[in-house]
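Enquirer: Have a look at this prediction, sequence included:
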Amino acid sequence: MGNQQNTQGKNDGFEVVAVEGLTKKYGRRAVVDDVDLHLAAGSITGLIGPNGAGKTTIMSMLLGLVRPSAGRGTVLGHDLSRPAAYLPQVGALIEGPAFFGNLSGRGNLDYFARLAGHDRSGIPDVLDLVGLQGREGDSFSSYSLGMKQRLGIGAALLGDPQLVILDEPTNGVDPAGMRDIRAMVRRIAADGRTVLISSHLLAELEHICDRVIVLDQGGLRYSGPLTELPTSRAEVILLRGAGRADDEALHRMLSGEGLTVERRADGFAVEVGEVDPVKLAGRLNRRAAEHGVHLVEVHHQKQSLEDRVLDLVGTGSRS
């Protein structure tokens, strides 16, 4: 079921989310069309796709905010059609945090914990996990955007949820803040929680996700390990000489090595093939030195997550 290019079967362990045929239609238009979701316990899964691909709608359906037009399965062992049964075990940050500006960080968490009936004794641990210890007494209005996002994630962790859903948690955050949130997501999953995270910053997801779900026009293109996401471009070792004479000598040396070599504007690209790229780079570096070639760059270059996703969704057609 599902219109994907490559769908992983069910995991061997417990599946926190096991949903098939998830669909949402508005009139005749399907914003989510026959999507299968399988999230293993303790995994970090990236939900990827261009604007309008259906990412936020899927998250909203899992959270009971939007009623599916079709689809069946379970979330945390409870039927998808009964979100009230599993929502106490789910934490979420959707479309940015909304807090009281005049309250402190801790005061906001205390308020929302009371509202949801959560045990407030865990708030110090939450503040420590999201890196706001020492600033929990400051008013929310004085927080930077990164701190606000971290407090939003903290609110999602109230009640010690088993499934955490984060929609664009690094939106508008500076590079240092992105690094902090990246580390935080890893810590959240390290405690045994399952994380579903959406972001348009694919380089960020590449650092933290072990699985990805790729959507386009509401349909599923790929679901599975990040390492098995299809690639259309071979991995290469990029080498560049210190000058024209070195480049010419490098070209002659590489031509005699029996390798597949492409000359580019930024140097020479040697296809990695089935060999260990680190060992190949080391061998080529040694051979260049033996030939008196001065190298200014030896770089292992592989297709980025962004490139691979664009290959899947760039045409907008379904496979």
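Expert: Sure, I can see it.

Enquirer: make it CA atoms for all contacts and neighbour counts henceforth
Expert: OK.

Enquirer: Select the longest helix from the chain.
Expert: The helix that spans the most residues within the chain, counting by DSSP state H, is helix 175-190.

Enquirer: which strands and helices sit next to it?
Expert: Contacts of helix 175-190 with other secondary structure elements, assessed using 3 or more C-alpha pairs under 8 Å, 6 or more residues apart in numbering; DSSP states H and E, are made with helix 145-156, strand 194-198, helix 202-208.

Enquirer: at 6 Å instead, please
Expert: Contact here means 3 or more C-alpha pairs under 6 Å, 6 or more residues apart in numbering; DSSP states H and E; on that basis helix 175-190 packs against no helix or strand.

Enquirer: Pull out the buried residues from that helix.
Expert: Neighbour counts over helix 175-190 (16 or more other C-alpha atoms under 10 Å) mark Gly177, Met178, Asp180, Ile181, Arg182, Met184, Val185, Arg186, Ile188, Ala189 as buried.

Enquirer: Make TSV out of these and add distance to Asp247.
Expert: Formatted as TSV, the buried residues of helix 175-190 follow (distance: C-alpha to C-alpha, whole Å):
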residue	distance to Asp247
Gly177	41
Met178	38
Asp180	41
Ile181	42
Arg182	40
Met184	44
Val185	44
Arg186	43
Ile188	48
Ala189	47
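
Enquirer: try this one next to it:
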Amino acid sequence: MADETWSAKVSPEVKEELGQMVKDSGLSSKEFLEQLLNQHKIGLLQVSDAQRSEDIQQVSYHLDKIKNQFVGLVEKGIDLKDKFSESLAQESTLHKSIVDQIQTQSKQAQEDRDKAILDKSTLEGLMQEINTRNEELESSNKTHRITIQMQQDKLGNLETRIESVAELEEEVSRLNQEAQAQAKRIESLEQEAENHKRQLVQTQAAKEAQEKDAIKAHEQMIQVHGLEVQRATLEIEKKLLEENKKIRDEYFLKVEALTSKNQELTEKLHQMELEKKESAAPNIKGKTKPGVPSGRE
């Protein structure tokens, strides 16, 4: 292999002292530098064993520390998993309770609605009956009116036929009282029919309003419970995402630190192995004068 030129800037005193040492050694500058380098390697080898033992202990310490940190992370992850599992179980129980409550209330509302429909059907039958009675009353009223008309006609005939004024007055008074009684009875029957009709309309309106209020309250209750379940589910998912992100960030930071430390230790071990190989290489032969160490001892 061809030799290469090497140079370095030093002070004049160092340069003069180095030249004198090369001259005294009787070696060329190249041989002198090689000899000097070998002596330096030998000195490094004398202290490398102690340093290597210390480095190995340091590596073992860091590996144990890494192992403990990793085990701590795993145990923390297991604890968080148990905690989230328990929280999810509680939320699931709450959700089931709310759903059961909604179903019970829905069933009760359905029963109330069926009852209201049945009451409405009963009211419709009652109204039909009242209408039938009204028709009968109207028919009876018409009959009474015909009777009154006949009595009035009879009264007219009696007025022409009866000669006695006293008897005529008595018959007219009786017929008038009869007509008034019939008119009052008709008026009473009409008032009774009107009252029944008004009462039926009010009862039907009240039932319809009660049914609408029950349906509206049921729908609002279902909507409120649905929002509560949705909000509870969103809060659980948010907590889980935050905890998972926190664990993942901590894990990545630990892994990054461990990776950096492992790389540093690997480079250090590689450097130690490289120095060991260089120290085991054969020394370069060179001429030496008596009293000058050769580096082969």
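Expert: Great, that's in hand. What you see is a predicted model; the values in this text were computed from it and never measured.

Enquirer: After superposition, what's the TM-score here?
Expert: Between these two chains, after superposing, the TM-score reads 0.19 (TM-score structural alignment, normalised by the length of the second structure); 94 aligned residues with a C-alpha RMSD of 6.3 Å.

Enquirer: about what we covered before: what's the angle from the longest helix of the first structure to helix 145-156?
Expert: Counting by axes from the mean of the first three to the mean of the last three C-alpha atoms, to 10 degrees, helix 175-190 of the first structure lies at 20 degrees to helix 145-156.

Enquirer: orientation of helix 175-190 of the first structure relative to strand 194-198 in degrees?
Expert: Using the same axes, to 10 degrees, the direction of helix 175-190 of the first structure lies 150 degrees away from that of strand 194-198.

Enquirer: circling back to that earlier point, nearest to Thr7 of the first structure, out of the buried residues of helix 175-190 of the first structure: which one, please.
Expert: Nearest to Thr7 of the first structure among these: Ala189, at 22.9 Å, using C-alpha to C-alpha.

Enquirer: distance between the strand or helix carrying Ser92 of the second structure and the chain's centre?
Expert: The secondary structure element spanning Ser92 of the second structure is helix 29-161 (assigned by DSSP states H and E). Distance, stretch centre to chain centre, for helix 29-161 of the second structure: 9 Å (C-alpha atoms, centre = their mean, to the nearest Å).

Enquirer: can you tell me the helix or strand for Leu284 of the first structure?
Expert: helix 277-290.

Enquirer: what's the answer for Arg231 of the second structure, then?
Expert: Arg231 of the second structure is located in helix 165-280, with elements delineated by DSSP H and E.

Enquirer: Now do the SS call for Met253 of the first structure.
Expert: helix (DSSP: H, G, I helix; E, B strand; the rest coil).

Enquirer: Pull out the buried residues from the helix holding Leu284 of the first structure.
Expert: In helix 277-290 of the first structure, residues buried by neighbour count (16+ other C-alpha under 10 Å) are Pro277, Leu280, Ala281, Leu284, Asn285, Arg287, Ala288.

Enquirer: Switch those over to CSV; also include distance to Val298 of the first structure.
Expert: As requested, those are exported to CSV (distance: C-alpha to C-alpha, whole Å):
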residue, distance to Val298 of the first structure
Pro277, 11
Leu280, 10
Ala281, 7
Leu284, 9
Asn285, 7
Arg287, 12
Ala288, 11
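
Enquirer: Which member of the residues you listed is positioned nearest Asp246 of the first structure?
Expert: Among the buried residues of helix 277-290 of the first structure, Ala288 lies closest to Asp246 of the first structure (C-alpha to C-alpha), at 9.4 Å.
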